[in-house]
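In: coords please:
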Amino acid sequence: MAVGTQESSTDEAQKPKSKNIFYGWWIVIAGSTSQAYTSGTFWQGFGAFFDPIVEQFGWSRALTAGAVSLQRTESGAIAPFVGWFIDKYGPRRVMLSGIFATGLGFVLLSRINNLWQFYVAFTLITLGLSFGTFLVVTTTVANWFVTRRTKAIAIMSAGSGLGGILVPALVWLIAVTDWRTGLLVVGIGYWLTGIPAAIVMRSRPEDYGMLPDGAQAETATDLESADEVVDSSENKNSKSTKKPVEVEFTAREAMRTRVFWQLVLAMGGSQLIMSATVHQIPALTSFGVSRTMAGMVILAISIVSLLGRLASGVVGDKWDKRRVIAVAFVFQFIGTLFFAYTSNNWHLVAFVVFWGIGFGASIPIRFSMLADYFGRRHFGTIMGIMMTFSTVFGVVGPIFVGLMFDVRGNYREPYLILAASIVFTIPLILTLTAPNQPNRSRLPVRR
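Out: As a prediction, this is how the structure comes out:
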C-alpha cells in the first residue's frame, strides 16, 4: 500500500459510498465549509478583535500586530512538515489535530491578561490553522481530482470568499457581548464546523476502490493517466498514441526542476502584492475615501473574488492554465493601477472589478498547475515547500509598503512598485513547460 494511506487500512470496511455523487465532491463541500469559517473568523474577521484587545490592555499596536506577522512566518516555516504529515498519515488525522489546536487557541485567547499570553495563544492558533485548514484541504481535493481538479479547487476555495459574510456577524457579536465572549464562540465554532469536515477527508480515491473524478473502472483505459502531466504548452487537440503513465515526483525531485523555481518566483511575485492587502483600508483613507466606504470596498472585493474563483474553475480545466493565470495577473496589475491612482468612485469600481476577479481567479489555478506538473502522491509536501518560499515574499510585501509610507509619506508609490512585480511574473508563467519525469515515476496507473 502506498505511503500516506495508513488511514485506509483501518477504513477498508468503511469505504465511502454514494449512489449518485462522487465522494470527492463531498470532500470539496466539507473543505469549502471549513474555508468559509476560517476566512470569516480569522483571515478576514480577526481584525474585529484587534482594536478591542489593544484598547483594553493599552498595548502597542506594533507589538500586538507582531503576532500576525509571526503567524505568517511560522505558518510558512512549518508548511513543508504539514505537507509531509498529510502525505504520511492522511488528511483526516492531520486536520482533526489542527482543528482541535485552533479551537483551543481561540478559547485560551479569550482568557488572556498579558502580552506573552497573547503570543502563546496566537502561536497555538498558528499551528492549528497550518495543520487543520487550507493546506490539508487543498491537498486532499487535489488528490481526488485530475481532469476536474481546477473546478474542484475553485469550488472549495470559494468558501473563502463566502466567509466575508461572517465578518459583520462577528462585529455584531463583539458589540453586544465583548471580545472575550466573541473569541470563545469562535473557538467552539471551529470544533463544531471543523471536526465534521475533517471526518469527511480521505487520502486518495484509489485507496477506496475508486478512480479520480469518479471515473468508472470499466472506462479506466480512457483515464489511465490519472496523474499524467497536463502540460499547458501542448496542443489540447493533439492526439497521442503513447501509453499514458502516472506522474510521481518526490519533493526533492520537484525541487531539482526548473519549473519548480519558476513557479516559486512567479507565485512569490504575486504574493508580494497580495500580502499587502493589510494596507488597503489605510491606503484608501489616505486617498480621501471614508473608512465606511473603504470597508464596503473590501467586502465588494470578497464577493467579486468569489466570481473570479468560480470562473477560473470553469475554464481552468479546458483552457491553457498558463494563459488563464497570466490573464488573472494582468487583471491584478490593472486593478492595482486604479487603486494607486484612486480619486473618485469610478476608480474604486474598476479596482474592485479588476483586482477582485484577478485575485480570485489566480487562487485555484496555481495549485492545480502544481499538481499537474508534479503529481498527486507527494503533493502535500511539495505544496508545503512552495508555500514556505511564498511566505518570504508575503512577509516582505506589507513591510515594504509600510516602510515606503514612512519614508515617502504616501501609499501610491509602493503600490506602483508592487504592480511591477506582477508584470515580472507573467513571462515566467507563460514559459512554463512540463518537467522531464524521473524514470522511477513512470508507473502504470493502478486499477
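
In: going forward, measure contacts between C-alpha atoms and count neighbours the same way
Out: Will do.

In: the closest residue to Ser157 other than its chain neighbours: which element?
Out: The shortest distance from Ser157 to any non-neighbouring residue, by C-alpha to C-alpha, 6 or more residues apart in numbering, is to Ser32 (6.1 Å). Assigning secondary structure by DSSP states H and E places Ser32 in helix 23-38.

In: from the chain's centre, how far out does that helix sit?
Out: 13 Å (C-alpha atoms, centre = their mean, to the nearest Å).

In: for comparison, sequence B:
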Amino acid sequence: MPAGQALQEWKNHWPLALAAAFGMTLSMLHVYSLGAFMAPMEEELKWSRAAIAGGLTISSLVGALLSPFMGILIDRLGCRRVALPGAALFLLSTCLLTFTTRSVWSWWGIWFLVSLTLSLVRPAVWTKAVSAVFHRGRGLALAAALSGTSIASLLGPVAATYLIEALGWRMAYVALALLWASFVLPMLYFFFDRADHKAGRDVASAPISKGYSLREALASSHFYRLGFATIVIAVVVIGMTVHLIPLLTGKDMPKGEAAVIAGSVGVVSLIGRFATGAMLDRWNGPLIGAFSAVLPAMAALILLLCEATPLNAILAVCLLGFSLGAELDVIAYFTTRYFGLKNFGAIYGSIASLLAIGTGLGPLLAGLCFDMTGKYDFALMCVPVLCVVTAIMLGTLGPYPDFDREKATETP
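Out: You can find the predicted model right below:
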C-alpha cells in the first residue's frame, strides 16, 4: 500500500516536483555562474577576486537574516504568491549587474538588491510546496526538487562562459537572466499554480507530526554538531566549486576545457543527490554523512598534489560533485530524523541560515587566499583538515531518537 500511495502521489503531483526543480535553479544560479565572471571582471575593473566574491557574501548574509521572515511570508501567502513574483524580481535584479561601475561599492550595492529578491526563491518555498503534497514519496520528491541546484551547477558555468565570450561580461548577465526566464517562468506559471492550490488542502488534512520544539532542538548537541558540519561543508564545497574554473585555468588548462569540466559538477551532483537519498534509507545514516564529508578532502588533495590533466580534473570534479549533491540531502534528512517534522520549518530554517553563511564565506575565503598568495594552495591544504573534523562530527551523531517512545514515556 505505501508503494502504491507513493506512486499515486507522483502520478498526481509530478508537475509540481518538476516545477520546483526548475525553481530551485534560481536559488543557486548566481553561485555557480560567478566563477566564469571573475577573470574578465578582474581584468577590466582591476578588482581582487575576494572583492568580486564579496557579492556572494552579501547574498548569504542577507539570506541568513531573512530566512525566518521568508518562512512566515510563505506560510501566510502561499508558495505560488511568493515564488512567481520572486522569480521575476530575482531575474530582473540580476540584469542590473550590467550597470556595475568601477567602484566596487556599486557591485556590492546591486548584489544587496539581488539578495533581497533571492530570498523569495530560496529552497524553503520549493521544499515546502513539495513536502505538502508528497508524504509516502517525500524523500524522492525532495531529491527531485533539490536537483535544481545540480542543474544550475551543470548549466550555469557553461552558459555564462559562452555568453561572456560572445557578449562580454556585462551583457552576459542580461542574457543569462533572459535565458533562465524563458523556461523557468513558464514552468512556474503553468505548473506551480495547481500544485500550490492542492498543497494547501493537503497541508490542512495532514496528521500532526512528532518531534522536538525549536527550544528542545537548540538544547541538543545534535543541533550544534549538524550546524558545524553544515557551515564547514558549505564553505569547503561552495568555495571550491565557485573558484574551480579560475583554479584550473591557473594551472594552464584552457578556459573552454575548464568550463566544461567544471560544468560536469552538476551531472555528478545529480547522481550524488539521488544515490545519497537511497543510501540514507538503507544504511547507517551517520556513516553515510561522514563518507560524503570526506570526499571534498580527496578532491582538494588531487588538485593540490597532482598535475592538472583532464583526467585528474575530472576525478576531482566527480568527488566534489558527489559531495555537493549529498550536502542538502544529508542536512535535510538528518534534520527530520534527529528533530522530527513537528517544527521542521523553524529548525531547518535555523540550520539553513548557517548554510547561507557558509555559502558566502567559502568563495570569499578562497578569493582572499588567492589575492594574498597568488594561488589556491593554502586553501586546498585547509580542506582535508576541515573535512576530517566534519566527518567525525557526523559519524558520531549516534542513533535516531524514537519520538513515539519519548511520547509514551512522557504520558502519565
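
In: what's the burial count for the aligned residue in the second structure for the residue nearest to Ser157 of the first structure?
Out: For Ser32 of the first structure, the aligned position in the second structure is occupied by Ala21, per TM-score structural alignment. Here the count is done by other C-alpha atoms under 10 Å, and Ala21 of the second structure has 28 residues near it.

In: what sits against Ala21 of the second structure?
Out: Neighbour list for Ala21 of the second structure: 126, 144-149 [criterion: C-alpha atoms under 8 Å, 6 or more residues apart in numbering].

In: among the residues you listed, which recur in the first structure?
Out: Here is what carries over to the first structure from the contacts of Ala21 of the second structure, by both residues aligned by TM-score structural alignment, their matches' C-alpha atoms under 8 Å: 144-149.

In: neighbour count for these - can I get that in a markdown table?
Out: Compiled in a markdown table, these are given as follows (neighbours: other C-alpha atoms under 10 Å):
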| residue | neighbour count |
| --- | --- |
| Ala144 | 19 |
| Ala145 | 25 |
| Leu146 | 27 |
| Ser147 | 30 |
| Gly148 | 26 |
| Thr149 | 28 |
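
In: please tell me how far Leu364 of the second structure sits from Gly227 of the second structure.
Out: According to C-alpha to C-alpha, to the nearest Å, Leu364 of the second structure and Gly227 of the second structure sit 20 Å apart.

In: between those two, which is the more surrounded one?
Out: Higher neighbour count among Leu364 of the second structure and Gly227: Leu364, with 25 against 19, using other C-alpha under 10 Å.

In: my guess is the more buried one meets Ala53, correct?
Out: Yes - using C-alpha atoms under 8 Å, Leu364 of the second structure is in contact with Ala53, at 5.3 Å.

In: the helices in the stretch 101-250 of the second structure, which residues?
Out: According to DSSP state H, counting those that start in this stretch, the stretch 101-250 of the second structure carries its helices in the segments 104-118, 123-133, 138-167, 169-205, 214-218, 221-242, 244-249.

In: mind checking which of the ones you listed is nearest Pro40 of the second structure?
Out: For the helices of the stretch 101-250 of the second structure, proximity to Pro40 of the second structure was assessed by C-alpha to C-alpha; helix 169-205 is nearest, at 6.8 Å.

In: run the chain-centre distance for the closest one.
Out: With C-alpha atoms, centre = their mean as the basis, helix 169-205 of the second structure stands 17 Å off its chain's centre.

In: buried residues in that helix?
Out: Neighbour counts using 16 or more other C-alpha atoms under 10 Å place 169-178, 180-181, 184-185, 187-188, 191-193, 195-196, 198-200, 202 of helix 169-205 of the second structure among the buried residues.

In: against which helices or strands is that helix packed?
Out: helix 2-45, helix 79-95, helix 123-133, helix 138-167 (3 or more C-alpha pairs under 8 Å, 6 or more residues apart in numbering; DSSP states H and E).

In: export those to CSV and tack on distance to Ile58 of the second structure?
Out: Compiled in CSV, these are given as follows (distance: least, C-alpha to C-alpha, whole Å):
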stretch, distance to Ile58 of the second structure
helix 2-45, 12
helix 79-95, 14
helix 123-133, 18
helix 138-167, 20
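
In: how about the nearest residue to Gly137 of the second structure, chain neighbours excluded?
Out: Using C-alpha to C-alpha, 6+ apart, the closest residue to Gly137 of the second structure is Ala6 (4.7 Å).
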